[in-house]
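> Generate coordinates for the sequence data below:
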Amino acid sequence: MYYYAEPVGRLIEALNKLPGVGPKTAQRLAFHLLRVPRSEAVTLAKAIVDARDQTSDCSICGNMTDRDPCRICADEARDQAVICVVEDARDVVAIEKTREYHGLYHVLRGVLSPMEGIGPEQLRIRELVARLEGSPVQEVILATNPTVEGEATANYLARQIKAQGIKVTRIAHGLPIGGDLEYADQVTLWRAMEGRREL
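Here you go, the predicted model:
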């Protein structure tokens, strides 16, 4: 039984492939796009194609950029002595939004995950180690997510980096602002206690 005209079905199928978009949301988005003025649909389609065609990875840090090197790596005002290692380009955006960090970045493009066949060779670890050799970097901040894979990646990187005599730090983990102790899991509470500081 045919529910949709073929072009609409293809649109729903394409939208359904996006992360976090299920069949009902894909259908809702498709019908919304069919109702907007053609110019808006064309603008959206062009923005998608332009973003895909005009962005690439920075040759230095691996962040998503429209120029090489990226604006962060090219900014001489940034602290060249500190590199923050993150899993994904989205993490760079999250940290930049705080407006508190003024160092450089290194994007791994994932974490170690033997179950998924992701080892050090699949990540940008070799590039990080090479980048640190003979550089003015004095500290590397490991900002991988507090997951089993993120912790394993941080521990692996710490061993690699410490061998070069560079200070390695890990972002703190704990309770979010506005969170309740009774709803926190044991690992989060343990991390919060471990990362306590004097007031």
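
> can we go C-alpha only for contacts and neighbour counts from here?
Fine.

> Name the residue closest to the centre of the chain, please.
Using Cα atoms, centre = their mean, the residue of the chain that lies closest to the mean C-alpha position is D88, 2.3 Å off.

> For A30, see how far away it is.
D88 sits at a distance of 29 Å from A30 (criterion: Cα to Cα, to the nearest Å).

> Now do the helices in this structure.
Under the criterion DSSP state H, the chain contains helices at 6-16, 23-35, 38-54, 71-74, 89-96, 125-132, 148-162, 186-194.

> Next, format the ones you listed as a markdown table and append mean neighbour count.
Formatted as a markdown table, the helices of the chain follow (neighbours: other Cα atoms under 10 Å):
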| stretch | mean neighbour count |
| --- | --- |
| helix 6-16 | 15 |
| helix 23-35 | 15 |
| helix 38-54 | 11 |
| helix 71-74 | 16 |
| helix 89-96 | 15 |
| helix 125-132 | 16 |
| helix 148-162 | 17 |
| helix 186-194 | 14 |
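
> Proceed likewise with the subsequent sequence, for comparison:
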Amino acid sequence: MYEGAVQELIDELGRLPGIGPKSAQRVAFHILEADSDDMKRLAEAIVSVKEKVKFCQICFNVSEEDTCRICRDASRDRSVICVVEESKDVMAIERTRSFNGLYHVLGGSINPIAGVGPEQLHVRELLSRLSDDEVQEVIVATDPNLEGEATATYLVRTLGPIGIDLTRLASGLPVGGDLEYADDVTLGRAFEGRRSLS
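This next block holds a predicted model:
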């Protein structure tokens, strides 16, 4: 245990995802040794992101405005919505340049062990987006892991009766993996080979 502020910093860093006690200690000591101005900019960036960034009122992607740049872009294909778990998945797909439709961010996946059911996700908002006749296809792009598959199955059961084409990203993505870690070629091929669920 370190004294006061150093231990508090290590404890707070250790609460971040993917950072264990040893990593938190390394980062804390890096912060201590780094240039003061650099660390002030880091602190300001953290405060700024918490003050400025919110979620798009339409798709729930991160945005500094009420609607994100993708929803505001008139050149996007409004007949296709790609449903993803998190905003980081939107960026992973955008990097492939294989998709020009809109997105809907669920805000997670169904995980009964963690107490996350469909009610905690943005499924109702997705249903309301599908109430007009503009959307012709919904691509289910949840992670190919247990929670992602459970979420995809739920979406198929919920959206099936609406009569919209439902597709799922093709295989090629590693089972148990996350979209954000897939390389651009694999993710692009998965989009091209998506299969119908309805």
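
> on that earlier part again, which one of the helices of structure 1 lies nearest to E116 of structure 1?
Closest to E116 of structure 1 of the helices of structure 1, according to Cα to Cα: helix 148-162, at 10.7 Å.

> For that closest one, grab the matching residue range in structure 2.
The aligned range for helix 148-162 of structure 1 in structure 2 is 146-160, by TM-score structural alignment.

> chain center to that stretch, what's the gap?
16 Å (Cα atoms, centre = their mean, to the nearest Å).

> One more: stretch 133-149 of structure 2?
On the basis of Cα atoms, centre = their mean, stretch 133-149 of structure 2 sits 12 Å off its chain's mean C-alpha point.

> Go through that stretch and flag the buried ones.
Residues of stretch 133-149 of structure 2 classed as buried by neighbour count (16 or more other Cα atoms under 10 Å): V135, E137, V138, I139, V140, A141, T142, D143, P144, E147, G148, E149.

> The second one corresponds to which position in structure 1?
For E137 of structure 2, the equivalent position in structure 1 is taken to be E139, counting by TM-score structural alignment.

> so its match makes contact with G165?
No: using Cα atoms under 8 Å, E139 of structure 1 is not in contact with G165, being 9.7 Å away.

> what do these two both touch?
Taking Cα atoms under 8 Å, 6 or more residues apart in numbering as the contact criterion, no residue touches both E139 of structure 1 and G165.

> What's the match for V111 of structure 1 in structure 2?
Using TM-score structural alignment, V111 of structure 1 sits opposite S109 in structure 2.

> didn't that match look like it was pressed against T151?
Yes: counting by Cα under 8 Å, T151 is a contact partner of S109 of structure 2 at 5.8 Å.

> what do these two both touch?
Counting by Cα under 8 Å, 6+ apart, the residues touching both S109 of structure 2 and T151 are P118, T142.

> Return the residues in contact with the equivalent of I10 of structure 2 over in structure 1.
Using TM-score structural alignment, the equivalent of I10 of structure 2 in structure 1 is I12. By Cα under 8 Å, 6+ apart, the contact set of I12 of structure 1 is P23, A26, Q27, L29, A30.

> K97 of structure 1: which of these is nearest?
Using Cα to Cα, L29 comes nearest to K97 of structure 1 of the contacts of I12 of structure 1, at 28.5 Å.

> and that closest one, what is it in contact with?
By Cα under 8 Å, 6+ apart, L29 of structure 1 lies in contact with I12, L15.

> Likewise for D184 of structure 2?
Contact analysis of D184 of structure 2 by Cα under 8 Å, 6+ apart lists A92, I93, R95, T96.

> Trace it over to structure 1, please.
For D184 of structure 2, no residue is aligned by TM-score structural alignment.

> okay, and stretch 26-41 of structure 1 goes to which residues in structure 2?
So in structure 2, the equivalent range for stretch 26-41 of structure 1 is 24-39, judged by TM-score structural alignment.
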